[in-house]
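[1] A structural model of the following input is requested.
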Amino acid sequence: MSATMDTSAALALPPPETPEESRKGHRLHTVAVAAMTVLAAVTYLWGIERRPSGIQAYYAAAVRTMSESWSAFWWGGFDPAGFLSVDKVPGGLWPQALSVRLFGYSDMAQLLPQALVMAGCVPLLYAAVRRWAGPAAGLAGAAVLVTTPVWTVIARINAPDVYLMFCLLAVVYCATRGLKEGRAGSMAWAGLWLALGFQAKMLQAVILWGVVAAVYLCCAPPPWRRRTLHVAASSALALAVSLFWPLTAALMPAAARPYMDGSAGDSVWEMLFLYNGLSRVLDAGQEGLGPAPLTAGGAAGPLRLLGPEHAAQIGWLLPAALISLAVALLSARRAPRTDLLRSGWLLWGGWLLAYGLATSFAEGVHPYYTSSFAPAVAALAGAGAVAAARLWNGPWPGPVLLPLLIVVTTVWAVVILGDVPYAPPWSATAVAAAGGVALFLLVVSKISEFGGRPVGLLGAGVAAAGALLGPAVWSAATLDRPTSTVGAFFAMIEPVAGPSDYEAKAAAMLKVRRPLRAEELKAAEAALISAIPHADQGLHNYLRRRQGQARYLMATTGAELAAPYIARFGSAVLPMGGFTGGGPRPSAQELASLVEQGQVRYVLTGGYGVQNRANRDRTSWVHTSCRPVAPSAYGARRVQRAPVLYDCKESHELGR
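    This is a model prediction of the structure:
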């Protein structure tokens, strides 16, 4: 765009309205936002009890435990006996625990608050974008968010990320008010919401604060000293509220709370800053205490988000968002320091770049981690589309932006649909046709006297429909997942949106380069049944009959094996080694002592825990000191790779 282009137009400033137009428009916008919010809630809850919902047993176990004890609720207790905490700050699990306490334990009770919070993000994003770029941009951004595939899948799993998303949106909303009004109160509210986001996802929330602080210091209306004071005060508030729970954990005697998972020395600070901080981007964790390695997400690097693992989840409108951001900032380079529109582009653009780069270069990520910047993509793409539509009838070179966005978005969508498996065969053709028709109508509106503005509006509408078609199809396909064992397995370990490719993943698991035959699919399901940690009813009954006065039903080599029994039965299971299985507690000597005291009789070994020294020592002690129990004793068959139960009743000393 040229330097002489009207900055207000380029930054999507809405045209002035009469009072009557404003009232009528407000009513229409309210209805539209309400409709999108209801649609989002229905979508996120559709068929959630019948389809593989992505309930992760680790979180489900903690939620059940936290729902049954206020002490466990506060400390994030993982097991009913209070041995271990979850490996993160528990705030992101509190809403689920309260829901389960109110409605009883079920998948729906866990997922209801998730879906409602994610649906609530729709009007919140609209409100934030409307304050910056006008109601039309707010509506466009909300529509993009509702159809973003990763946003749909994250609303249908029990991960704590959803509360982080809501809090980050609230931070940006308050910061936008602060940039407009220059009031300390707005920044204080932003700091408070940031602290609540920290309770949900710890340091991941803090990334946004650097962007907010920098934009406020640069662009807010007050004088420099007041701006600095506002940022310092709000940062202090955010720090105080963020550290309240960790400080209570650090000051509480260890005997009065669970052991902090994710730490080698029962340290909440190690869990926060090393296990959930540096080890995510560097090889900085202690042996066996880094987060579990992730196989999803593709290779780290600047092109990770363009790969097939992520593009279909978040990338449909990512090029449009980046182009819009670049054009807007270029056009606004001579705007006044306090220009709100430029400030908004910097704020949302900073959010996208900060979290996008963090996701691109992190050591291991799930595809659903890209939800951390989905609102920024939606806001930038929506505002950019509205700006391009307004520039279409303006002076040269403004009209170039709309066709450019249409071409780039259409071509990129066709590329995505060609790269990902199981895309509907008609989808790429439909997207390409919509883009072509939109360009044709726009050209007709420019060079022909027929139609004029109505034809141009129709072309813009067709372009919007084509841009949202791909992500909408991907989001809708998430609701129609198979109920097979294969589907349940992959929905649990790798929650992604889109048409099911579970059979293809099963074929890859079996090293077969063709569609599976019926008998092969059954074989895959049988293999997965043994591989999926699950609560065996027969085994549970067997252990309960023999538990006697033992404190624990059994011990397991890692929380992965313990979680299904805690989640389904609420049983007191000892999760040795914590989430990764490589934690130091209990040591082999401590396990021997627990057996000698009669607190533990049975140990279930197996799973995919980290094989470090602590884990090997415990497992070695079990193998040498306990005897295996035949699966037939509790009505099961011996299956390869299935967990093995050991009876340690007669073992009273290490190595016996």
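[2] When you work out contacts or count neighbours from here on, use the C-alpha atoms and nothing else.
    Will do.
[3] And the next helix or strand past the host helix or strand of Val455?
    Per DSSP states H and E, Val455 falls inside helix 453-477. Using DSSP H and E, the helix or strand that follows helix 453-477 in sequence is helix 485-493.
[4] Buried residues of that following helix, list them for me.
    485-493 (16 or more other Cα atoms under 10 Å).
[5] Now render those as JSON lines, adding distance to Ile207.
    Shown next, in JSON lines, are the buried residues of helix 485-493 (distance: Cα to Cα, whole Å):
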{"residue": "Thr485", "distance to Ile207": "38"}
{"residue": "Val486", "distance to Ile207": "37"}
{"residue": "Gly487", "distance to Ile207": "34"}
{"residue": "Ala488", "distance to Ile207": "33"}
{"residue": "Phe489", "distance to Ile207": "32"}
{"residue": "Phe490", "distance to Ile207": "30"}
{"residue": "Ala491", "distance to Ile207": "29"}
{"residue": "Met492", "distance to Ile207": "28"}
{"residue": "Ile493", "distance to Ile207": "26"}
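[6] Here is the second sequence; please produce its structure so I can put it next to the first one:
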Amino acid sequence: MKNILALKSKIVSWSKENSIVFLPMTIGTFLYTFLIAKVGYGNEYYAAAVKSMMQNFKNFFFASFDPGGFVTVDKPPLGFWIQTLSCLLFGYSGISLLLPQIIAAVLSILLVYIIVKNHFGKMSAFFASLFLSTTPIYTAIARNNTIDMLMILSCILAIYFALKAIEKSSFKHFLISVFIIGLGFNIKMLQAWIVAPGIFLAYLLFTDKRLLKRFSHLVLAGVIFLVSSLWWCIVVDLTPAEKRPYMGSSQTNSALELALSYNGIQRFLPSGGSFSTIINSIFGKNSSQSTGFSSTFGPRFSFAQNINPMGAREGGEPGILRLFNQNMAGQISWVLVLAIIAFLALIIMSLAVRKKNKMLGAFTTIWGTWFLLLFVYFSFTRGLFHIYYLATIAPSVSVFAGVGLGALFDKLNESKTWIKLLALIPFVLTAAYQVYNVYRYQDSNKYWYLFAIGFAVTALIALAMIFLKNLKVLKFIAISLMAISLSIMPFYWSLTCSLYQGNAVIPSAGNPINRTSAFVMGPGLRQNFGTFDERTFDQRNNYLPRDFGFNPPSNSNSDMQPPVLPDSNSFAYNNRQRRDLNNFSPRGFGESSLASDELTQYLLKNNTGEKFILAVIRATEAAPIIIKTGKAVMAMGGFSGNDPILTVEKLKKMIKNGEVKFFQIGGIGRFRGGLGFNEASNDIYSWILENGELVNSTYNIYMVDKSKIK
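    Here you go, the predicted structure:
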């Protein structure tokens, strides 16, 4: 009892002393929860997986996408375990799915405050947490059921324990740190390892132990690091394939391949992970040169490339200024100039006082490595990445920007005028960049002069303080206006995540009506608040379908022409598209509205005990049906339709055993087919069309009678 009372007293005392942190936490909570019901189930691919994982332990452990345990999602399970537990506790709903990410986002703000306060004081910590809470892409991820926010929390927590380990020369804290990185790996795989190089390097350079002992600690920690990261992958790969779901988005049914290839090397390589692609990249050839093509089914990509080849286009052309281009700037770069200047300054300071202040060096090494590695990756990669991946760099940008503005606050107490004037330069440059950023986006450029005036007034108040001999009231007003002025536009961009219903598959901030998306609106990618590309809409203001080159053959046409999809041109379909224009309808590949009551009732009514009520090409087409019915739907090709899960013989055996009889070939949405197809897939779809009977033309449902299987 005494311990509980003592802990309560400490918490109350800490809260009073650090009450300033509750402002950014409150701002963040508001941004992450305001009108949250509009998000619905978020990314339906992952929402369906959670519903499946709730049904039995096997689905739960392996992170099965479907209730039938046919194929897994394309990520490790820990993040979805947390979401599943949330749904088991509060009931399956969109809010229950989103709650873990919202909590993780708010806790990350608090952790950033604690970490920065321990090394740079309250003001720097407050600014860092404020900038993080209002980072637009961070808000977009906090309001989505992708598991990135849980991974980000694990990275920040690992940094907290790593700094404690170096400060106290505690090997125990270091082991906790690397173990947490392993937990992060089991949330989002290799992305979580981004903090590992800085943590290992900082421990090696700054721990107060003999060099040999440091190396021995690093070796043992490395073992813990690998075991905590890879244990689930190893267990999965050692489990016989017939006793578990197929490992989704892998080409060899391997969790290790999923981690190291699909969620690893392929994120760095243009259009794929094959050796031919690497060689073409080295010699400067266009990645499309290594792309195969099927005259029947459209583009096909080389082995192990099983990813969306459009990914890098979201970020624009690679280069050192990529994070400042119009695609990315509104998401992440509002205080990036300040962060870069502060980062460079900390490097210089760390080198100058390395022996006197080891914690400054450790702090700069850990956060700086995280920042630098991601800055280089996002600037130069030609591999697959989506705009929302930028959320992973948000904590390091916010930390350095907060430290930079906090340093300015401290320097305003200096006696020398030239030091104060020099300290104002980072703020002036950041303010100038923000004015430019406001000016170049169409929805906000008419207000650029107001921001220019506001920043100018703030700078003048700061100058007045400098030349009026440190009036305390002016200092308070100046630094408050600086923090507020630098946060206005990030806050507004973050708020757009509540005001508009964005794409749940590729979440981002900003007004989605004035941007295009690689998945929804075609290849023109002037992102967020940019010029509207009218070519992506038809005369009735409807979204134009995206053509990926695959339209399955109808069984009445030997030339393999696409089947007629009457619902896509129906009044109801067009009316829905027009209505959703105001709220940016794309919630995912397989929108819930497409899993109509008519379709689900047909499937349930005509199911005669089959394990799977329907088989579709991709998981994203199955997801809304799973969410609506809770029944097993087979995604024959996994997430994107490319996974080599089935053969014709295996499918015939499943049909003969009464596991499945209905097949939807072609889909009814704007996406028809996978992003690339192998020969096995071609054979399967052709066999279904040749041996099946079209029983529902509205939804392109074919039935294969098991009595006809030889």
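[7] Count the residues that sit near the nearest residue to Asn574 of the second structure once chain neighbours are set aside.
    Using Cα to Cα, 6 or more residues apart in numbering and skipping residues adjacent in sequence, the residue nearest Asn574 of the second structure is Asn542, 6.8 Å away. Using other Cα atoms under 10 Å, the number of residues around Asn542 of the second structure comes to 18.
[8] Equivalent analysis for Trp70 of the first structure, please.
    The tally of other residues near Trp70 of the first structure (other Cα under 10 Å) stands at 12.
[9] Show the contacting residues for Val73 of the second structure.
    45-46, 49, 63-65, 247-249, 639 (Cα atoms under 8 Å, 6 or more residues apart in numbering).
[10] same thing but at 6 Å, please
    Counting by Cα atoms under 6 Å, 6 or more residues apart in numbering, Val73 of the second structure makes contact with 65, 248.
[11] Now check it against the first structure: what is it aligned to?
    Using TM-score structural alignment, the partner of Val73 of the second structure in the first structure is Val86.
[12] can you check Tyr436 of the second structure too?
    By TM-score structural alignment, Tyr436 of the second structure lines up with Val415.
[13] mind checking how far the host helix or strand of that match is from the chain centre?
    In this assignment (DSSP H and E), Val415 of the first structure forms part of helix 401-419. Using Cα atoms, centre = their mean, to the nearest Å, the mean C-alpha position of helix 401-419 of the first structure is found 26 Å from that of the whole chain.
[14] cool, and stretch 176-189 of the first structure?
    Averaging C-alpha positions (Cα atoms, centre = their mean) puts stretch 176-189 of the first structure 28 Å from its chain's average.
[15] and if you look at stretch 231-238 of the second structure?
    24 Å.
[16] Quick one: the residues in the first structure that it pairs up with.
    Under TM-score structural alignment, the alignment places stretch 231-238 of the second structure onto residues 244-251 of the first structure.
[17] Mind listing what's buried along stretch 364-382 of the second structure?
    Applying a neighbour-count criterion of 16+ other Cα under 10 Å, one finds 364-375, 377-382 buried in stretch 364-382 of the second structure.
[18] what does stretch 316-332 of the second structure give?
    In stretch 316-332 of the second structure, counting by 16+ other Cα under 10 Å, buried: 316-318, 322-332.
[19] Sort out for me which of those are in helices.
    329-332 (DSSP state H).
[20] Sketch out the strands for the second structure, chain order is fine.
    292-294, 298-300, 614-616, 633-635, 662-664, 693-696, 701-703 (DSSP state E).
[21] whereabouts in the first structure does the fifth one align?
    Meaning strand 662-664 of the second structure. Against the first structure, strand 662-664 of the second structure falls on residues 602-604 (TM-score structural alignment).
[22] Now do the counterpart of Ala472 of the first structure in the second structure against Tyr138 of the second structure, distance only.
    Alignment note: Ala472 of the first structure maps to Phe491 in the second structure; criterion TM-score structural alignment. Taking Cα to Cα, to the nearest Å as the measure, Phe491 of the second structure falls 11 Å from Tyr138 of the second structure.
[23] When those two are compared, which one has more neighbours?
    Using other Cα under 10 Å, the more surrounded residue of Phe491 of the second structure and Tyr138 is Tyr138, with 31 against 21.
[24] What sits closest to the aligned residue in the first structure for that one if chain neighbours are left out?
    In the first structure, the residue paired with Tyr138 of the second structure is Trp151, using TM-score structural alignment. Excluding its sequence neighbours, the residue lying closest to Trp151 of the first structure (Cα to Cα, 6+ apart) is Ser371, at 6.1 Å.
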